[in-house]
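In: Need a 3D model of the following:
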Amino acid sequence: MANSVQADTLSPQGTSAPPGSTEPLADLAARYKLTVSGARPGLLSYTKQLWARRHFIVAFANAKTRATYSTAKLGQVWQVLTPLMNAAVYYLIFGYLVKTKGGIDNYVAFLVTGVFVFTFTQSAVLAGSRAISDQLNLIRALHFPRACLPISFTIVQLQQLLFSMVVLCAIVLGTGEPLSLKWLLIVPALVLQFVFNVGLSLVLARIGAVMVDIKQLLPFILRTWLYISGVFYSLDNYTKTAPTWVARVLEANPGAVYIELVRDALIDSHSTVPAHTWAYAIGWALLMGLGGYMYFWKAEERYGRG
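Out: Purely as a prediction, here's the structure:
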């Protein structure tokens, strides 16, 4: 219903409009203060509604985290085992067979950090693409800002990353890296990555709501992104002979940006990242965070319809 009410619209007393009434339906709606059911609120109003449901977002994320591994014997240990096993495979194939570890002083810490940080974004993207399409029963049963769902799923991935960071820090220390105040830079780096991931998750949630096949395409897209993000090799080593524009594009790649910031904080032997890497990180967080939020909000009234 757009700026009008149906003929059987009820008044506040529960009675229908008088039969034969010549009053325009739009005027009836205004007089009885009727609004369109499910209409998209303004951006500011939507944001206020979202903030009012912040406790629901956190509670939903906590419930999803507990439910994810509830049937596995090792439970949440898989949050750490999965990226560790991926790192072991990458070390065997790329570090040992392809020899990508050349020129990297502490390759184990370098590789594990890259895998853990990239997995955060990868998992947020995959979860975000299913946030609407897999929760249709909840969406149709309750009224709430739909952005709660992709944000909750991203918080789930953040919780898993923080759980994994304990193991990551232990590995880094075990490989001989010193504990220093520079490690505190992990906090702003992960905050910026979280904002970026939320925005990306919102974008994929809207796309996934109407294009179910995106779930089949994403693994290939993410694998390509993984290969160009310097997870298991040094971008500097492989772009020395590349055209300048190629080096600049790879350097600005958000997948590589957040990895490099965390590596710079944790690994003392890692070459210091230039100052503009932080500018890239902030820029990507603002661009994707705000842009993704507005892109998702614009289709708010269409989620769960049809």
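In: C-alpha from now on. contacts and neighbour counts both.
Out: Fine.
In: Give me the distance between the closest residue to Lys215 other than its chain neighbours and Tyr303.
Out: Of all residues not flanking Lys215 in the chain, Ser129 sits nearest, at 6.8 Å (C-alpha to C-alpha, 6 or more residues apart in numbering). Separation of Ser129 from Tyr303 (C-alpha to C-alpha, to the nearest Å): 13 Å.
In: Kindly report the same for Thr9.
Out: In terms of C-alpha to C-alpha, Thr9 sits 24 Å off from Tyr303.
In: residues contacting the one residue sitting closest to the centre of the chain?
Out: Centroid-nearest residue in the chain, with C-alpha atoms, centre = their mean: Asn197, separated by 3.0 Å. Shown in contact with Asn197 (C-alpha atoms under 8 Å, 6 or more residues apart in numbering): 121, 124-125, 154, 288-289.
In: 10 Å instead, please
Out: Asn197 makes contacts with 120-125, 128, 150-151, 154-155, 157-158, 191, 203, 284-285, 288-289, 292, as judged by C-alpha atoms under 10 Å, 6 or more residues apart in numbering.
In: and what of Tyr69?
Out: Neighbour list for Tyr69: 75-79 [criterion: C-alpha under 10 Å, 6+ apart].
In: separation between Val262 and Val187?
Out: 9 Å.
In: More neighbours: the two, which one.
Out: Higher neighbour count among Val262 and Val187: Val262, with 23 against 12, using other C-alpha atoms under 10 Å.
In: Let's see this one next, to set against the first:
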Amino acid sequence: MSTAAESAKTAELAAMAERYGLSRSSARPPLRTYLRDLWGRRQFIVSYARARTYAVYAGARLGSIWQVLTPLLNAGVYYLAFGVLLGTKNGIPNYAAFLICGMFVFTYTQRSMTEGSRAISANMSLIRTLHFPRATLPLAYVVNELNQMFLSMAILLAMVGFTTGPNWHWLLLVPALFLQTLFNVGATLVFARLGAFLSDISQLLPFITRTWLYASGIFFSIPAKLEGLHAPGWVIQVLSLNPISAYIDVARRAVLEEHVKNQLPHAWEISIIWAGISVVGGFIYFWRAEDRYGRG
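Out: As a prediction, this is how the structure comes out:
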């Protein structure tokens, strides 16, 4: 069939579809409609997150307990490597809780991004079979990691409360986790779109997040370390712009009262700004490719 004949046939089909009120199932809806459809599928997001958690740990004897054991074991390894062998625990009270809090916060973002980068590519059969807002898939991955974060923080608070007793500052964990969740939603949507069209992104992310891990003040107090190195004040200001450093800092302020002495400057303001930029920018970036997901 010639190009002219193909164009005529396409125009004829388009006219017929318009006459009968038909539209492309993969067409990108307006942003307001998309948000409304996404809200209407909130139960699916929660149910999908639960089903995925069950599927991931169904074959393990300890089941979903591994969700908490994994970051705890990582924290134990880093405690020996950095806290004991390299001496980063010196001068930091309750270093175990300091380290575990940082690991939990970092792992929440790391796993949201890493798992979310496969949200589209790993569900192609579902995407090509059913019509639904594609953002439900990466959002379900974030909900899954948020459930783990609740359990992790419960364990951390129990550990801290056993040694120091409960504190009203713990209530600050609510806005801290809320802001981090907004940031994670945006970052996960970005990497979900990238992973849908660049399969290598899932292979690169572990190296990116590992570098991020060492630069985020998880194993040491950034202000105290730079003060010991006599670094200029602007260096602390630059390092405090790291979103993970800010979220770790506000979480530590809530859990560890003694951390207030070595807090990052403007951590709350930075956390709010990053949350807003990430969730708005990430959502629009993902939505703009809505009609391309699932194409062969």
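In: TM value for the aligned chains?
Out: The TM-score (TM-score structural alignment, normalised by the length of structure 2) is 0.92; 288 aligned residues with a C-alpha RMSD of 1.9 Å.
In: what about Cys148 of structure 1, neighbour count?
Out: Cys148 of structure 1 has 21 nearby residues by other C-alpha under 10 Å.
In: quick one on the thing from earlier: restrict the contacts of Tyr69 of structure 1 to the buried ones and give me that as a ChimeraX selection.
Out: Listed next is the ChimeraX selection for buried residues among these, using 16 or more other C-alpha atoms under 10 Å:
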select :76,78,79
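In: Can you tell me which of the contacts of Tyr69 of structure 1 carry over to structure 2?
Out: With both residues aligned by TM-score structural alignment, their matches' C-alpha atoms under 10 Å, the contacts of the contacts of Tyr69 of structure 1 that structure 2 also has are 75-79.
In: To which residue of structure 1 is Asn90 of structure 2 aligned?
Out: Using TM-score structural alignment, the partner of Asn90 of structure 2 in structure 1 is Gly102.
In: That match contacts Asn237, correct?
Out: Yes: with contact defined as C-alpha atoms under 10 Å, Gly102 of structure 1 reaches Asn237; the gap is 8.8 Å.
In: if I pick Phe153 of structure 1, what's in contact with it?
Out: Here Phe153 of structure 1 is in contact with 57-58, 60-62, 64-65, 123-131, 159, 198, 201 (C-alpha under 10 Å, 6+ apart).
In: out of the residues you listed, which are buried?
Out: Buried members of the contacts of Phe153 of structure 1, counted by 16+ other C-alpha under 10 Å: 57-58, 60-62, 64-65, 123-131, 159, 198, 201.
In: In helices, which of the residues you listed fall?
Out: 57-58, 60-62, 64-65, 123-130, 159, 198, 201 (DSSP state H).
In: After alignment, which residue of structure 1 pairs with Arg253 of structure 2?
Out: Aligned counterpart of Arg253 of structure 2 in structure 1: Asp264 (TM-score structural alignment).
In: Could you do Val68 of structure 2 as well?
Out: In structure 1, Val68 of structure 2 lands on Val80 (TM-score structural alignment).
In: Its match: what secondary structure?
Out: helix (DSSP: H, G, I helix; E, B strand; the rest coil).
In: tell me the contacts of it?
Out: Going by C-alpha under 10 Å, 6+ apart, Val80 of structure 1 touches 116, 160-161, 163-168.
In: which of those residues has the most neighbours?
Out: Highest neighbour count within the contacts of Val80 of structure 1: Phe116, with 24 neighbours (other C-alpha under 10 Å).
In: Map that residue across to structure 2 for me.
Out: Using TM-score structural alignment as the criterion, Phe116 of structure 1 maps onto Phe104 of structure 2.
In: if we can go back for a sec, what about the match of Asn90 of structure 2, distance to Thr35 of structure 1?
Out: Gly102 of structure 1 is 65 Å from Thr35 of structure 1, by C-alpha to C-alpha.
In: next one: Ala205 of structure 1
Out: Distance, Ala205 of structure 1 to Thr35 of structure 1, by C-alpha to C-alpha: 27 Å.
In: Met165 of structure 1 now?
Out: 48 Å.
In: Same question for Leu184 of structure 1.
Out: Distance, Leu184 of structure 1 to Thr35 of structure 1, using C-alpha to C-alpha: 50 Å.
In: And Arg263 of structure 1, by the same measure?
Out: Counting by C-alpha to C-alpha, the gap from Arg263 of structure 1 to Thr35 of structure 1 is 52 Å.
In: When the two are compared, which one has more neighbours?
Out: Arg263 (24 against 14).
In: which ones are touching the more buried one?
Out: So Arg263 of structure 1 contacts 109-114, 117, 183, 186, 269-273 (C-alpha under 10 Å, 6+ apart).
In: Next, the mean deviation of whichever strand or helix holds it compared to structure 2.
Out: Following DSSP states H and E, one finds Arg263 of structure 1 within helix 254-266. Helix 254-266 of structure 1 differs from its equivalent in structure 2 by a mean of 0.7 Å after superposition (mean C-alpha distance after the TM-score superposition for structure 1).
In: immediately after that helix, which helix or strand?
Out: Next in sequence after helix 254-266 of structure 1, counting helices and strands by DSSP H and E, comes helix 276-297.
In: how about that following helix: buried residues?
Out: Buried, per 16+ other C-alpha under 10 Å, within helix 276-297 of structure 1: 277-278, 280-282, 284-289, 291-294, 296-297.
In: number of nearby residues for Thr164 of structure 2?
Out: Counted with other C-alpha under 10 Å, the neighbours of Thr164 of structure 2 add up to 11.
In: tell me the secondary structure for the equivalent of it over in structure 1?
Out: Here Thr164 of structure 2 is matched to Glu177 in structure 1, going by TM-score structural alignment. At Glu177 of structure 1, secondary structure determined by three-state DSSP is coil.
In: what about stretch 228-236 of structure 1, how long is it end to end?
Out: In stretch 228-236 of structure 1, first residue to last residue: 12 Å (C-alpha to C-alpha).
In: Quick one: the residues in structure 2 that that stretch pairs up with.
Out: Taken onto structure 2 by TM-score structural alignment, stretch 228-236 of structure 1 occupies residues 215-223 there.
In: what about stretch 114-125 of structure 1, how far off from structure 2?
Out: With mean C-alpha distance after the TM-score superposition for structure 1, stretch 114-125 of structure 1 averages 0.7 Å from its match.
In: Could you check whatever helix or strand Met85 of structure 1 lives in and say which residues are buried?
Out: Using DSSP H and E, Met85 of structure 1 falls within helix 78-90. By neighbour count on 16+ other C-alpha under 10 Å, the buried set for helix 78-90 of structure 1 is 78-80, 83-84, 87-88, 90.
In: Nothing else from me, thank you.
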